[in-house]
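**Q** got a predicted model here, sequence first, then my questions.
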Amino acid sequence: MKFRIGVIYDKLQVQISDTEEEKCAYEQEIQTKEIISKILKDRYDVIEIEANRQIIQTLIKSKIDLAFPLCTGIRGESRQSQIPAILEMLQIPYIGSGILGHALALNKSAAKQIFDYNHILTPSFQIFYTSKERLNSDLRFPLIVKPSCEGSGFGIHKDNVVHNEDELILKIDNLLSEYRPPVLVEEFIEGRELTVGVIGNGNKKRILPIMEINFDNIPKEFGNFYTFEVKSKLSDKTKYICPAPISLKTRKIIEKNVNKAFDVLGCKDIARVDIRLKGDKPFVLEINSLPGLKPIYSDLPKMASKAGMSYEDLIFEIVETAIERITIGKIRKKIS
């Protein structure tokens, strides 16, 4: 009997998907799901599974050997962990990070505290639950204000970079009214934007060629950083330079920090780490434990291409990486 993989994708939640950000993310996920399913059918039996209210019954009936979750979840601060939690309850192996890894990566505030504790260089920061809290006097403007538990550029626009306390308070209030608290405030690093893809686990990680995201051709009204508008509308004007022109010494420092950041958050199989480089100092901003995989468009496939991998190679390597991790885990469990 052929090995069976279930590609799990989000159900469109009409009642909460009325923003441009939500619609854009959903369209990308559906397009990604369709092409991944088509590729995997060359080697495996593939079933597409919608993450709706009947998903537990659907998963039980599906008899899949491995799940390939593309789901960001519906809502809540740990929504990317919802499908992994169900899969673990049903004892279905799956690709990607576990419940805790996804929860920590999505929660930027928690992730930065873990980075700080583990001496991984990250911009100085403060966590706000209300705009009435006093700003730490050690923080220096400009600052960038972010929703703590969002990805895909949600809530990130040019006016997120603030230059005084009045702008700061206004932006905190705006984000708290639109997103779940807390709000993360960190020093805005005036430097180069880099991103780094990771495939693998433990000592067998593949660090993909580091990519620089250059905004020289982006109109100034959209900001000199990766805003939602830049990601979704201006990718044709953005310069994606891969491999990034950096020294060997800087590359090794970045790879060391990326490797460590991946491990301390408990990520598995695949992730993308975002960095700001100031001089030769790489500041880890965040980890995306569920990186976009849309061909041509998403950052991780761009980096994989520069590593000599076709898109098909990338998808099969992700699957094989997860299978190897799961198989080794089962062997160790039997031995113990």
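**A** On my side now, so go ahead.
**Q** going forward, measure contacts between C-alpha atoms and count neighbours the same way
**A** Fine.
**Q** could you pull out the strands for the stretch 101-250 of the chain?
**A** All strands of the stretch 101-250 of the chain, identified by DSSP state E, counting those that start in this stretch, fall at 125-128, 143-147, 161-162, 183-187, 192-200, 206-207, 211-214, 239-241.
**Q** what's the separation between Met89 and Cys71?
**A** 17 Å (CA to CA, to the nearest Å).
**Q** more neighbours: which of these two?
**A** Taking neighbours as other CA atoms under 10 Å, Met89 and Cys71 compare with Cys71 leading, 22 against 10.
**Q** just the helices in the stretch 101-250 of the chain please.
**A** 108-117, 165-178, 228-233, 248-264 (DSSP state H, counting those that start in this stretch).
**Q** and for the closest residue to Leu208 other than its chain neighbours, the neighbour number?
**A** Distance criterion CA to CA, 6 or more residues apart in numbering; nearest residue to Leu208, sequence neighbours excluded, is Gly197 at 5.2 Å. Neighbour count for Gly197, taken as other CA under 10 Å: 26.
**Q** Gly197 reaches Asp269, doesn't it?
**A** No - applying CA atoms under 8 Å as the test, Gly197 and Asp269 come out as separate, 10.8 Å apart.
**Q** so what sits against both of these two?
**A** Taking CA atoms under 8 Å, 6 or more residues apart in numbering as the contact definition, Gly197 and Asp269 share no neighbouring residue.
**Q** what about versus this one:
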Amino acid sequence: MQTDEAGGSVQNEVSLPKKVAVVYSDVKREYFVNEEDYLTEEDADVYAGDVAQHISKMGIEVASFACDNQITDNLKKYAPDMALNLVDSIRGDTSLGSSVPGLFEVLHIPYTGAGVLGWSLGTNKFLMYQLMRSNGIPIPNHQLVSSSSDMIDPNLRYPLFPKLNIEHSSIGIANDSICENERELRAKLKDLIVKHKQPVLVDEFIAGIEVTSAVLDGLNTKVYTVQRKTGGETKDDVMTFDKKWRNWQNIGYEKFDAPGLREHVKKAFDVLKMSDYARIDVRIDHAGRFYFIDRRDRYGHRYE
């Protein structure tokens, strides 16, 4: 078995499908509790169309379908050889997304991305943290809170970094996300919980840099890591929502590597039951220590 510079293993080739369904989120403004959530998915149909166009150029028959109340009938009628799962939410609810791979399983349609278990894990950062820690993957010290008045673990050291437990895509991350004291933390917790109506994971903030690793687990399994250069709106190069979604043209990418990082990324990929492809975010402190902070295994967004 061969290896390549991205740490991948080259396997035997397989034949391409003849007929592919691209399935994407059915996006309507009324489905989402706030504008930020909606903004991350409003172009889901456009992105799916772009993907379908590339598939068509490979000589493969392809059709795109919104994951609405007609999706089962549409898939049965189209009868694809496989489905490309770009769905990120059902009626605006990310936690319902695990039903989509379940649907593919029921219909006996091979599909891309994580299965039901892997998808479900991806909607609970706290649970992901426990799985990674128990498998020797480094994570920040943290606490899950459901109310802005919850007692904060006195062992946590400021600055603290609260983030939504379910949502990804930098939703809720802003210039005030690095909290230097309890007053700032309480204010941020109240804002997140009231606005997004979900628990919040409070991390010890890891001063340093943030890198993101893309994993492609197919014929030629690879890990590519980059540091995203964001222009320094917040200290320590935090990827805020505005940077990612409103000012994405200003983001630069620089290839990054560090001893042991690739192996940790592959281990996290397996532990969290990801499949085919994923993105894993890591903070690296000034001493070069890794802290895994998030994963993303759904590419239904243009700027992710």
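**A** Everything's here; your move. A quick note: this is a predicted structure, and the numbers were derived from the prediction, not measured.
**Q** TM-score of the superposition?
**A** The TM-score (TM-score structural alignment, normalised by the length of the second structure) is 0.87; 285 aligned residues with a CA RMSD of 2.1 Å.
**Q** hmm, back to that, looking at the helices of the stretch 101-250 of the first structure, spot the one closest to Ile331 of the first structure.
**A** Nearest to Ile331 of the first structure among the helices of the stretch 101-250 of the first structure is helix 248-264; the distance by CA to CA comes to 21.5 Å.
**Q** C-terminal to that closest one, what's the next element?
**A** strand 269-278 (DSSP states H and E).
**Q** show me the contact partners of that following strand.
**A** 95-97, 189-201, 258, 262, 282-291, 300, 318, 321-322.
**Q** mean shift between the helix or strand following that strand and the second structure?
**A** Sequence order places strand 281-288 as the next helix or strand after strand 269-278 of the first structure, per DSSP H and E. Following superposition, strand 281-288 of the first structure is found to deviate from the second structure by 0.8 Å on average (mean CA distance after the TM-score superposition for the first structure).
**Q** hmm, who's touching strand 281-288 of the first structure?
**A** Taking CA under 8 Å, 6+ apart as the rule, strand 281-288 of the first structure contacts 105-106, 108, 111-112, 120-123, 151, 250, 253-254, 257-258, 261-262, 271-277.
**Q** which among these count as buried?
**A** The neighbour-count test (16 or more other CA atoms under 10 Å) marks 105-106, 108, 111-112, 120-123, 151, 254, 257-258, 261-262, 271-277 as buried among these.
**Q** which bit of the second structure covers stretch 118-134 of the first structure?
**A** Counting by TM-score structural alignment, stretch 118-134 of the first structure falls onto residues 135-151 of the second structure.
**Q** start to end distance for that stretch?
**A** Span of stretch 135-151 of the second structure from end to end, CA to CA: 28 Å.
**Q** so the corresponding residue of the first structure for Val27 of the second structure: helix, strand or coil?
**A** Counting by TM-score structural alignment, Val27 of the second structure lines up with Leu12 in the first structure. Under the three-state scheme (DSSP: H, G, I helix; E, B strand; the rest coil), Leu12 of the first structure adopts coil.
**Q** got a list of what Leu12 of the first structure touches?
**A** Leu12 of the first structure neighbours (CA under 8 Å, 6+ apart): Tyr26.
**Q** ok, the one 5 residues further on next?
**A** The neighbourhood of Ser17 of the first structure, defined by CA under 8 Å, 6+ apart, consists of Lys23.
**Q** tell me if I am right that it is in a strand.
**A** No - if the criterion is three-state DSSP, then Ser17 of the first structure is coil and not within a strand.
**Q** report the separation between it and Lys38 of the first structure.
**A** Note on Ser17 of the first structure: its distance to Lys38 of the first structure, by CA to CA, is 27 Å.
**Q** same deal with Lys171 of the first structure?
**A** Lys171 of the first structure is 43 Å from Lys38 of the first structure, by CA to CA.
**Q** neighbour count winner among the two?
**A** Set Lys171 of the first structure next to Lys38 and count neighbours by other CA under 10 Å: Lys171 wins out with 21 against 11.
**Q** that one -> the second structure?
**A** For Lys171 of the first structure, the residue aligned by TM-score structural alignment is Lys188.
**Q** its match contacts Ser177, correct?
**A** Yes - here Lys188 of the second structure reaches Ser177: they are 7.0 Å apart, a contact under CA under 8 Å.
**Q** where do the contact lists of these two overlap?
**A** In contact with both Lys188 of the second structure and Ser177: Pro162, using CA under 8 Å, 6+ apart.
**Q** gap between the closest residue to Val161 of the first structure other than its chain neighbours and Tyr226 of the first structure?
**A** Of all residues not flanking Val161 of the first structure in the chain, Ile144 sits nearest, at 4.3 Å (CA to CA, 6+ apart). Shown here: Ile144 of the first structure relative to Tyr226 of the first structure, a distance of 12 Å by CA to CA.
**Q** could you do Leu184 of the first structure as well?
**A** From Leu184 of the first structure over to Tyr226 of the first structure (counting by CA to CA), the distance is 16 Å.
**Q** do the same with Gly266 of the first structure
**A** 25 Å.
**Q** just give the closest residue to the alignment partner in the first structure of Glu210 of the second structure, not the sequence neighbours.
**A** Using TM-score structural alignment, the partner of Glu210 of the second structure in the first structure is Glu193. Excluding the flanking residues, the one nearest Glu193 of the first structure by CA to CA, 6+ apart is Arg276, at 4.8 Å.
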